[in-house]
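Colleague: Everything below, folded, please.
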Amino acid sequence: MIDLDRDLAKASALAQAGKTKPALALLERVVAAAPNALAARYALALTLLTSGRYSEALPHLDRILAIEPTNPAALYSKARGLMALDRAEEALPLLRPLAEAGDADSLLAIGNALRSLNRMSAAAEAYRTLIRRAPGHLGGHVNLGLLLVASAPDAAIPALEDSVRRHPGVGELHALLGQALLRQNRFEEATVTLSRALELDPRLLPAKGHLLRACRETADWDREEALFAEIRAGLDRPAPGRLAISTQDALFYPFDGTELRKIAAAEAAFRVPGRPRPVARPRIAANPPPLTVAYLSPDFRDHATMHLAGDLFAHHDRSRVKVIAASVGPDDGSDWRQRVVANSDLFLDFNTLSDRSAAQRLADEGVNILVDMSVYTRHARPGLVALRPAPVQIAWLGLAASSSAPWIDYAIVDPVLVPPAHRNHFSEALISLAHGYQPNLAWEPVRAPPPRSDLGLPEDGVVFCSFNGHRKLDRATFSLWMEILAAVPGSVLWQLAPPPLARTRLEQAASRAGIAPDRLIWAPRLPRPEHLKRLPAADLFLDALVCGAHTTAADSVRMGVPLLTCAGSRLASRVAASLLSAIGLPELIASSPQEMLDLAVGLGLDSPRRTDLRSRLAALLPQAALFDPKRFAADLETAYQQVWARAAAGKPARDIALT
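Modeller: Purely as a prediction, here's the structure:
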């Protein structure tokens, strides 16, 4: 015999005590005995939702709504279950009447549903409407901030400044404002704001990671190193639902390859919680005439990715592959964008589509192989790739580390980039390309640069340069460079001009090392064509130690400027070594900072040796595989055919080395 009030109270107590299984068993008995007891049925549905058993909860909510079609609790809970099942479009009609009746949480849920559908403008308007109706609703402020920081950081700053004024004691809002300031390169303000966030709530792990970047950008190395030690110590104590540092940001700090894999695994779980239901894929022929390969990227625009891969699609052999370019990023209207559109067999713009809609479109196109060119970088869509739109999924180029994602089968590397000793840094099977993993535009003859005097450089003396972004400039790298300048009289270091505070601190650090600040030559940022024209005015390019040059390394070699690097212990510090091996100058790869110092000083003091080196590089460039996009495309096609043959035969992914 059931006692409804008693049994409901008991079930509630069990659920609150974490005893979900007996609570569900009791509620199921009550519902079986009294099927029209809506309170019991709702309690059962709610407990199922809380347990993550969303599909089982929905029939109970439907039963309630069949009897009480306007029951607000049932409508809201059903919408919640649908959203958890990636069915946000179905949730919206349930939530709208509740929001119109004045329910703030329903309006918040509408914003969240629209955001999950990638309808960012509509989501932002829902959050703004919520804030107008209920100015104190913290969820509206936080979610609007999250959306704008990711999609419109310029608009995020005034919105979050208003939120901080309304909620001055909420650390998360300060953290979001700091992140928006960081995105807009307002590093000093970001430092102050992120510091305040951590004062208010030391548990805000993302704020710690963003503050780490702000310290790097302002050359505050003492504070940076203390924060790095804290974040590193916390890697073995991950906080569910919180990410201390992204994989992309972690590349700039001395995490080892095993730690990077751990960070990437945490990001995979953070970005794609649970196990999303894959999209339906049509049956694909085991031996299609050409393979259908989809390249997915947010960076089909004037971006470093296109400065490398801009010629690739045009050189693919259409008898071997059909090329789909799927964009998930902004359209900047540039020639780079138009090059992708013109040279792909099908161009798809997914920038406003939901992950599921975009993934289903790729699946419907019969894609054999999906190549994710970003993984976790800005505007990346790991949620789309996690829906498995293709039988074979490959990570390449955008992320200089393992994805540690269960939805990625392969990563494209090369033998220098990932030697056997570093194999355990990757969760994926590896495709190792013999001539290097990095694509490049076709080589063109190098023209004479402008006179050094026009560039603010001395006519005499050795010009060392490094055009890496300042995120790559750590204390150890700068100290090494100062040792090189000290040992080569009259030499200068030519770099991109940093923000004012960083410049002051770098010049102070140079002075402490005995180097006059005027030996640091600050170059303005220029459009890529103008930058490439000035590059040959340098004698030698010096690589950074922790996260080395990637696109900038290729630029240096392309323009005939010898590049010195120290091959580190993880992929991000071995890209320049890969390029030098591919071009045929392995003697410019040092195995330690001391060896790099000796190499740089030796070349700096020996003008004939520098001249000979430059002549050798110039002779290698016209025939170099590194700048032969047709050959690179053919290598990729061979790799694609091999991995597809395994997949078509039902075999799991495994390492493949092309010779």
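
Colleague: use CA for all of it now, contacts and neighbours both
Modeller: Will do.

Colleague: What residues of the helix or strand containing E224 count as buried?
Modeller: Element membership for E224 (DSSP states H and E) is helix 221-233. For helix 221-233, the neighbour count (16 or more other Cα atoms under 10 Å) marks W221, E224, E225, L227, F228, I231, R232 as buried.

Colleague: And the first one, how far from G436?
Modeller: Pointing back at W221 there. 34 Å (Cα to Cα, to the nearest Å).

Colleague: who touches P391 in this structure?
Modeller: V367, N368, I369, A647 (Cα atoms under 8 Å, 6 or more residues apart in numbering).

Colleague: Quick check: of the residues you listed, which has the highest neighbour count?
Modeller: N368 (27 neighbours; other Cα atoms under 10 Å).

Colleague: Do I have it right that that one meets R388?
Modeller: No. Using Cα atoms under 8 Å, N368 is not in contact with R388; the gap is 11.0 Å.

Colleague: quick one on the thing from earlier: show me how far the helix holding E224 is from its chain's centre.
Modeller: Centroid displacement of helix 221-233 relative to its chain, using Cα atoms, centre = their mean, to the nearest Å, is 22 Å.

Colleague: which is the next helix or strand following that helix?
Modeller: helix 247-250.

Colleague: That following helix packs against which elements?
Modeller: helix 257-271 (3 or more Cα pairs under 8 Å, 6 or more residues apart in numbering; DSSP states H and E).

Colleague: same for the helix it packs on, what does it pack against?
Modeller: helix 247-250, helix 382-385.

Colleague: So for S51, which of the ones you listed sits nearest?
Modeller: helix 382-385 (22.4 Å; Cα to Cα).

Colleague: could you say what helices and strands that closest one packs with?
Modeller: So helix 382-385, by 3+ Cα pairs under 8 Å, 6+ apart, packs with helix 257-271, helix 355-364.

Colleague: Please generate a structure for the following sequence too, so the two can be compared:
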Amino acid sequence: MMPALPSTPTTQRNDPCPCGSGKKFKHCCISKQTLQPANNTDLITLFQLAVRSFERGQLDQAATEFRKILEVKKTHADAIHYLGLIDYQQGKTDSGIALLVRSLTLDPENASFLSNLGAAYNETGRFKEAIPVLRKAIHRNPEYANAHSNLGMALQHAGEFDSAISSYRRAIALTPNHANALYNLGVLLFSQDQFSEAIITLLKVVELVPQHADCIFHLGLLSDKMGDPSNAIDLISHAISLASNQPIYHLNLALIYDKKGMPERTIEHMKLAAALPIPHTATILGEIGLLYAKLGRFSEALSYAKEALTLNSELLSGHLALGLTNYATGHEEEAIAHYQIATKLAPNNATIQSDLLFFLLRSRKIDDQALFNAHLEFARTFEQPLKKLWKKQSNSTSSDRKLKIGYVSADFCDHSVAMFIRPILAHHDRHDFTVYCYYNHTRQDAVSQELKSYADHWRPCLQLSDDELFAQIQRDEIDILIDLSGHTALNRLLVFARKPAPIQITWLGYAGTTGLSSMDYRFTDQYLDPPGMTDQFHSEQLIRLSASYTFGLHFQPPEVTPLPALSGQAFTFSCLNAHSKISDENIALWAEILKRTPGSRIMFGNSEEEAVQHRLINTFASYGIDASRLILKPRVTTYDFLALHQSIDVALDPFPYNGGTTTVLATLMGVPVITLSGSRTVSRCGAGIMGAVGLSDWVATSPDQYVSIAIKYFHDLEALSRIRQSLRDRWHQSSVGNPAAYTQEIESTYRQLWSHWCSQQTQKAPEK
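Modeller: Okay, the predicted model is just below:
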């Protein structure tokens, strides 16, 4: 936001009078200043000299000259007003505003005085005081463009956006080249998602002021929003070349590099933002901390976020940064506490609410009913107001026609979800189904290109608002729309809440309910959701398939090697899951296993971060396990991740938040996984995967049984070796490893659900 600076009162003899009368100055208010010269001083000449000094930026000299005028006439309103402007511009805002107010007591109808006072109120955040002052200025002179522009700013900050836009437009109508009004209007239109008009408006500013760094910066943000990150990078880089001391420029450039998957450039600009030799606001520190948290740089995230919160304990970004950091390092209760604060600070932010639900999903401190109620509260807050958009679907009710299927995800790239949806997209019957993919990300890689080749229609949609994506899906006439995210990152649940398709299904991305009444079904299986166990905690109807997923890599995996422990290697357990899933309770149980299996060790993945290493080493040490028994591996490529299993004998599943992709990959590599099942869907993922490959005896129902399974196979290497050598075949023989058959089952289910919907529409049709 660039505030309109206080303008200089016009005081030349032949200029319009600043009081707004429409008369020339010499025929109006000049008479108020014309006195008999004192000590042979021509008061008017001295006033004009003072104004020229002010306009040249010689503020101290101008102040001296204006004070000489007041020695002659203490009630000289213009001199007092100018002294107020000088104090204000020199940083003495309180005394400056006091003088501006005093000048108005002498000349209360002066439109210029009123507008300048309103602008000063704006700059000092006193927007409610500015509004009546500026409206009075406009009443005195309806064609005063600066007053309209200043009023626009006051209204904007007061949340009266439509009125603010009208004021800016009026200022521009009066003065088409009013750069401040154009800039502020462009930024406001941007904030209201009116992107096209915002771009046109801001481009006019650049025509007027080619070196306007803030304007170029916002054009960069708009380019990113419109799906052109490369142009955004060019524009923001240009803004930095014009004003390199703006940390917000570097920070936003870092965010764009992060979205493009360029961590080195991301960190470079974060460091540049932090290194600028200016006092950093809490906001900047908090945003840097939040971005470090998203990058997995948790030590830096903690440092910046804590410093930010010492400056402002109610800083949203600070609590989000600490929430994400604590979540990622396994401190779930601390993460939940920070996110609960964040939801109070931003109660209408659906993304933050979704993140909190995702954290609560894995917490043992909340029971199943309370968790379900939290999801229903999300629906009451965000879905209920959108139900007015629900309309009778106009899709053809022919039950045997070709169906349009839409998949919505931010993970159509090298992401675990892609491993599960890839074989479905590849095997869809194009004779019976037209496939649309709505991709809610900008990342492009080999996986996204492959998935794009399987889709009949590929729709990048990150830059689309919820209303725009809703309209696009309706134009596409989608029959069945599938959400692959649930309450995970970059979900589009608020689009589903608008009910753009007749049938809506959630699947794969989130092991639980969305809470939305607009979501008709959730795909699952008998292992994840045994009949009667979780149905009552879902807003959706559960559809139990033979398995909840199929799976397919986009490359040939490494070979399954002989059991490492039979080759003389120390018996190796592992947990290669994300550390956000590893609770202190898990570590306590795994420490017990290590104590009862002499010489064994345990491998962890994704452990390059110092905060993660310290937590593992210190927590295991508290249970008497030396760091020498821990193998800490860094984040690696998917292929190298699979190859790690050639050194692993048995994998240990975290609980209550079980692994999903990690467990599937372990079984593919011949490594069985000990899992502890619970009553919640998210704590039964391991049971589903191990059941699908015929190893239900590896599913424990108590911590003691979990330990017993580990000890049993530690002592029976021959049995463990037989399982290892058979697991990949078991995997391929199951529905998990037969994507063609599984896709046929999915398509048959789609057809059944569609036939049911069509019959319902026929029953609802009025009799003729």
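
Colleague: rewinding a little: need the buried residues of helix 221-233 of the first structure in JSON lines with distance to R528 of the first structure, can you?
Modeller: Putting the buried residues of helix 221-233 of the first structure into JSON lines (distance: Cα to Cα, whole Å) gives the following:
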{"residue": "W221", "distance to R528 of the first structure": "30"}
{"residue": "E224", "distance to R528 of the first structure": "31"}
{"residue": "E225", "distance to R528 of the first structure": "33"}
{"residue": "L227", "distance to R528 of the first structure": "34"}
{"residue": "F228", "distance to R528 of the first structure": "33"}
{"residue": "I231", "distance to R528 of the first structure": "35"}
{"residue": "R232", "distance to R528 of the first structure": "36"}
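
Colleague: wait, which of these is closest to S607 of the first structure?
Modeller: Closest to S607 of the first structure, out of all of these and judged by Cα to Cα, is W221, at 34.7 Å.

Colleague: got a list of what the counterpart of S491 of the first structure in the second structure touches?
Modeller: In the second structure, the residue matched to S491 of the first structure (TM-score structural alignment) is S600. By Cα under 8 Å, 6+ apart, S600 of the second structure lies in contact with A570, F571, T572, F573, L594, R629.

Colleague: before we move on, back to that, mind checking which of the helices and strands packed on helix 382-385 of the first structure is nearest P445 of the first structure?
Modeller: Here helix 257-271 is closest among these (Cα to Cα), at 37.8 Å.

Colleague: Where in the second structure does whichever helix or strand comes after the closest one fall?
Modeller: Once helix 257-271 of the first structure ends, the next helix or strand along the chain (criterion: DSSP H and E) is strand 291-297. Under TM-score structural alignment, the match for strand 291-297 of the first structure in the second structure covers residues 403-409.

Colleague: next one: stretch 171-178 of the first structure
Modeller: Taking TM-score structural alignment, stretch 171-178 of the first structure hits residues 282-289 over in the second structure.

Colleague: how much does the matching stretch stray from the first structure?
Modeller: Taken over the aligned residues, the distance from stretch 282-289 of the second structure to the first structure averages 2.4 Å (mean Cα distance after the TM-score superposition for the first structure).

Colleague: Tell me the counterpart of V463 of the first structure in the second structure.
Modeller: Under TM-score structural alignment, V463 of the first structure pairs with T572 in the second structure.

Colleague: I misspoke; the intended subject was L200 of the first structure.
Modeller: Match for L200 of the first structure (TM-score structural alignment): L311.

Colleague: Report the next helix or strand after the host helix or strand of H732 of the second structure in sequence order.
Modeller: Per DSSP H and E: H732 of the second structure is located in helix 717-733. Following helix 717-733 of the second structure in sequence order, the next helix or strand is helix 739-764 (DSSP H and E).

Colleague: Specify the angle between that next one and strand 403-409 in degrees.
Modeller: Computed by axes from the mean of the first three to the mean of the last three Cα atoms, to 10 degrees, the angle separating helix 739-764 of the second structure from strand 403-409 equals 110 degrees.

Colleague: May I see the buried residues of helix 739-764 of the second structure?
Modeller: 739-740, 742-743, 745-747, 750-751, 753-755, 757-758.

Colleague: In CSV: the residues you listed, plus distance to E268 of the second structure.
Modeller: Shown next, in CSV, are the buried residues of helix 739-764 of the second structure (distance: Cα to Cα, whole Å):
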residue, distance to E268 of the second structure
P739, 43
A740, 46
Y742, 46
T743, 45
E745, 49
I746, 46
E747, 48
Y750, 48
R751, 51
L753, 51
W754, 52
S755, 55
W757, 54
C758, 56
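
Colleague: any chance you could map the strands in the second structure?
Modeller: Counting by DSSP state E, one finds strands in the second structure at the ranges 403-409, 433-439, 457-460, 480-483, 503-506, 521-525, 541-545, 572-575, 601-604, 630-632, 650-652, 673-676, 699-700.

Colleague: Comparing the ones you listed, which comes out most buried?
Modeller: strand 673-676 (a mean of 28; mean count of other Cα atoms under 10 Å).
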